[in-house]
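Asks: could you work out the structure for the sequence below:
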Amino acid sequence: MGHNKAKRFRNSSHRGQSSNNRDVSREDDHQVSLPTDQAPFEISSEFLADAPDEEESMVLPKVQLAMWDFGQCDAKKCTGRKLSRFGLLKELRVTNGFGGIVLSPVGKQCVSKEDSLLMKRKGLAVVDCSWARLSDVPFVKLRCAAPRLLPWLVAANPVNYGRPCELSCVEALSAALIICGEEETANLLLNKFKWGHAFLSLNRELLKAYSECENSAGIISVQNAWLSQSSRVTKTLPDKEGTDLVPLNKDADSDYDSDDGLPPLEKNLNHLSLEQSEDENDDHVLALTTDPWSRRRRSRPRSDDGSVVS
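Replies: Coordinates of the predicted model:
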């Protein structure tokens, strides 16, 4: 009891003061507690690397973008998750359907200019998974109104640089956007990556030709004409570590030296099929293009001795 009385006595100095005086006292105490010579707070460069700029954060894609994420690839290398952090696309659950264009291996035709109206109205979606675990992805169960394939293009992402048809999510989305006339949105996505311009440089001529086609049949025709010209697509082989692509014909590269110092457009015949070797790891980000060559090879009839019938 004595302790409680003493406590009340210590606080009794505030008795008799008006509410205005107490407010002024609190304001004075608050002002005194503020530092006067503290150095300004500095944000580390690592934090700013992924933080959107104020001007860029105000820019939204003109096309609604979405992604099914199966969590198979390396989160640090996943381009789809980075776009999601920037608020440029919406992540979908497996049970969610999508009414727009979906880049998927189950598609029966290539995305083309005739899909532009549906893309503007309903959007564009991609599937984020690992190249090495494609068989684990239930593509058929994903409810999509318009599944589409991408034509032959070359990857420029650091994981699969120079490999045909092994695009990352941002490359696949950007390619479909450019083909359908949404180049501004494609540039918005690619600008989030230091290597984004490389994808446009490697595929500039092809993307321009694809975007001028009216339908899927026209795109297939352009693709086949490109692939039939051996001077444009140089045969390459991986080095001992299997990371870089080494051209076998050095003279064939001279016509394709770009001004930005990027390597020439090359074709690695070891990576044309979707069937991956056992030694590939799960760090590969998803590429949503399918190999038109391997599909044609499987569809050709064979004789009794196993030879291909021409």
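
Asks: from here on, contacts and neighbour counts on C-alpha atoms
Replies: Will do.

Asks: all helices of the chain, in order?
Replies: Here the chain has its helices, by DSSP state H, at 2-10, 19-33, 45-50, 54-57, 79-85, 116-122, 169-179, 183-190, 196-211, 216-228, 292-299.

Asks: out of the ones you listed, nearest to residue 161?
Replies: Among the helices of the chain, helix 196-211 comes nearest to residue 161, with 9.2 Å by C-alpha to C-alpha.

Asks: who touches that closest one?
Replies: Helix 196-211 has contacts (C-alpha atoms under 8 Å, 6 or more residues apart in numbering) with 112-113, 153-157, 171, 175, 178-181, 190-191, 219, 222, 258, 262, 264-265.

Asks: residue 66 contacts residue 91, correct?
Replies: Yes: Residue 66 is within contact range of residue 91, at 5.7 Å (criterion: C-alpha atoms under 8 Å).

Asks: for those two, indicate the residue with more neighbours.
Replies: Each of residue 66 and residue 91 has its neighbours counted (other C-alpha atoms under 10 Å); residue 66 has more, 23 against 20.

Asks: tell me how far the more buried one lies from residue 3.
Replies: Distance from residue 66 to residue 3, counting by C-alpha to C-alpha, to the nearest Å: 66 Å.

Asks: before we move on, what about residue 246?
Replies: Going from residue 246 to residue 3 by C-alpha to C-alpha gives 86 Å.

Asks: what does residue 113 give?
Replies: Taken as C-alpha to C-alpha, the span from residue 113 to residue 3 is 84 Å.

Asks: give me the more crowded residue out of the two.
Replies: residue 113 (22 against 8).

Asks: please give me the structure for this one as well, since I'd like to look at both together:
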Amino acid sequence: MEKIFYVYMNQDDPKKSTMKKLERYGMAIKISVNKIYNKLYLTPYSDNFLLNSCRILFHERGIVVVDGSWNRINTIENFKGKNGKKLPLLLPVNPVNYGKPGKLSSLEALAAALYIMGYIELAEQVISKYSWAQNFINTNIEPLNDYMKCNSNEDCIEAQDNYF
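Replies: The predicted structure follows:
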């Protein structure tokens, strides 16, 4: 069974934490940072893009999203894990970073990862918990569909360059 985990960094207002809300819905599990090692986790510091083939690792070990502030992103630069992946560029629709390529909320990053790995219904379920997020998939539908077809970092760079 696929599991969604998150590491909460205490960098933002906890009432606005998208991952805490998913936890309240029973859709995410909070873990400590030392538990990410073998799991698939999202980090902009990886050299490797998240690909559709990551779905195997997601199925076996789950995915971890770091719930923190973009203003303090450097605090996760040294997280240790062997399965860190970065997302290709997408447009956020969140109120804080609307329209700033790549500055996704934790919720948007999770939905994008799920979509790219082919878990489209699960991505839509995650997004459905926030009214402001409803347009995220529609706004990014073409790049998401292209990223889902990528088999390598080079494919992702080429697809990303078509949009950004």
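
Asks: TM-score for these two?
Replies: Superposed pair, TM-score by TM-score structural alignment, normalised by the length of the second structure: 0.92. Supporting alignment: 164 aligned residues with a C-alpha RMSD of 1.5 Å.

Asks: hey, what's in contact with both of residue 66 and residue 91 of the first structure?
Replies: Counting by C-alpha under 8 Å, 6+ apart, nothing touches both residue 66 of the first structure and residue 91.

Asks: list the residues that contact the spatially most central residue of the second structure.
Replies: Nearest to the geometric centre of the second structure sits residue 109, at 2.6 Å (C-alpha atoms, centre = their mean). Listed by C-alpha under 8 Å, 6+ apart, the contact set of residue 109 of the second structure reads 42, 65, 87.

Asks: how about residue 97 of the first structure?
Replies: 142-144.

Asks: now residue 96 of the first structure
Replies: 142-143.

Asks: state the distance from the aligned residue in the second structure for it to residue 29 of the second structure.
Replies: Structural alignment (TM-score structural alignment) places residue 96 of the first structure against residue 35 in the second structure. In this view, residue 35 of the second structure and residue 29 of the second structure are 12 Å apart by C-alpha to C-alpha.

Asks: so how many other residues sit close to residue 87 of the second structure?
Replies: By the criterion of other C-alpha under 10 Å, residue 87 of the second structure has 22 neighbours.

Asks: and what of the one 3 residues further on?
Replies: Applying the criterion other C-alpha under 10 Å, we find 25 residues in the vicinity of residue 90 of the second structure.

Asks: once you drop chain neighbours, what's closest to residue 126 of the first structure?
Replies: Excluding the flanking residues, the one nearest residue 126 of the first structure by C-alpha to C-alpha, 6 or more residues apart in numbering is residue 67, at 4.9 Å.

Asks: so how far is residue 14 of the second structure from the equivalent of that neighbour over in the second structure?
Replies: Structural correspondence for residue 67 of the first structure with respect to the second structure (TM-score structural alignment): residue 6. Separation of residue 6 of the second structure from residue 14 of the second structure (C-alpha to C-alpha): 13 Å.

Asks: of those two, who's got more company?
Replies: Neighbour tally, residue 6 of the second structure and residue 14, criterion other C-alpha under 10 Å: the higher count belongs to residue 6, 26 against 13.

Asks: show me what residue 207 of the first structure aligns to in the second structure.
Replies: Aligned partner of residue 207 of the first structure by TM-score structural alignment: residue 144.

Asks: repeat that for residue 128 of the first structure.
Replies: Checking TM-score structural alignment: residue 128 of the first structure goes with residue 67.

Asks: which ones are touching that match?
Replies: 6-9, 17-19, 106.

Asks: so what's it closest to, chain neighbours aside?
Replies: residue 8 (4.9 Å).

Asks: how near is that neighbour to residue 20 of the second structure?
Replies: Residue 8 of the second structure is 8 Å from residue 20 of the second structure, where distance means C-alpha to C-alpha.

Asks: just residue 44 of the second structure next, same as before
Replies: Here the criterion is C-alpha to C-alpha. By it, residue 44 of the second structure lies 21 Å from residue 20 of the second structure.

Asks: compare the two and say which is more crowded by neighbours.
Replies: Set side by side, residue 44 of the second structure and residue 20 give different neighbour counts by other C-alpha under 10 Å, the larger being at residue 20 (20 against 17).

Asks: roughly how far does residue 299 of the first structure sit from residue 153 of the first structure?
Replies: To residue 153 of the first structure, residue 299 of the first structure is 22 Å away according to C-alpha to C-alpha.

Asks: swap in residue 237 of the first structure?
Replies: Counting by C-alpha to C-alpha - residue 237 of the first structure and residue 153 of the first structure are separated by 18 Å.

Asks: residues near the residue nearest to residue 67 of the second structure, how many?
Replies: 19.

Asks: that one and residue 29 touch, don't they?
Replies: No: with contacts defined as C-alpha under 8 Å, residue 8 of the second structure does not count as touching residue 29, sitting 10.3 Å away.

Asks: from residue 266 of the first structure, how far out is the counterpart of residue 91 of the second structure in the first structure?
Replies: For residue 91 of the second structure, the aligned position in the first structure is residue 154, judged by TM-score structural alignment. Noted for residue 154 of the first structure: a distance of 8 Å to residue 266 of the first structure, by C-alpha to C-alpha.

Asks: hey, what's in contact with both of the two?
Replies: With C-alpha under 8 Å, 6+ apart, residue 154 of the first structure and residue 266 have common neighbours 162-163.

Asks: check the gap between the residue of the second structure most remote from its centre and residue 146 of the second structure for me.
Replies: Distance from the centre of the second structure peaks at residue 162, with 20.8 Å (C-alpha atoms, centre = their mean). Using C-alpha to C-alpha, residue 162 of the second structure is found at 10 Å from residue 146 of the second structure.

Asks: same question, residue 47 of the second structure
Replies: Counting by C-alpha to C-alpha - residue 47 of the second structure and residue 146 of the second structure are separated by 20 Å.

Asks: comparing those two, which residue is more hemmed in?
Replies: Of the pair residue 47 of the second structure and residue 146, residue 146 is the one with more neighbours under other C-alpha under 10 Å, namely 16 against 10.

Asks: need the counterpart of the residue farthest from the centre of the second structure in the first structure.
Replies: Looks like residue 162 of the second structure aligns to residue 225 there (TM-score structural alignment).

Asks: next: residue 125 of the second structure.
Replies: That one, residue 125 of the second structure, aligns with residue 188 by TM-score structural alignment.

Asks: nothing else from me, thank you.
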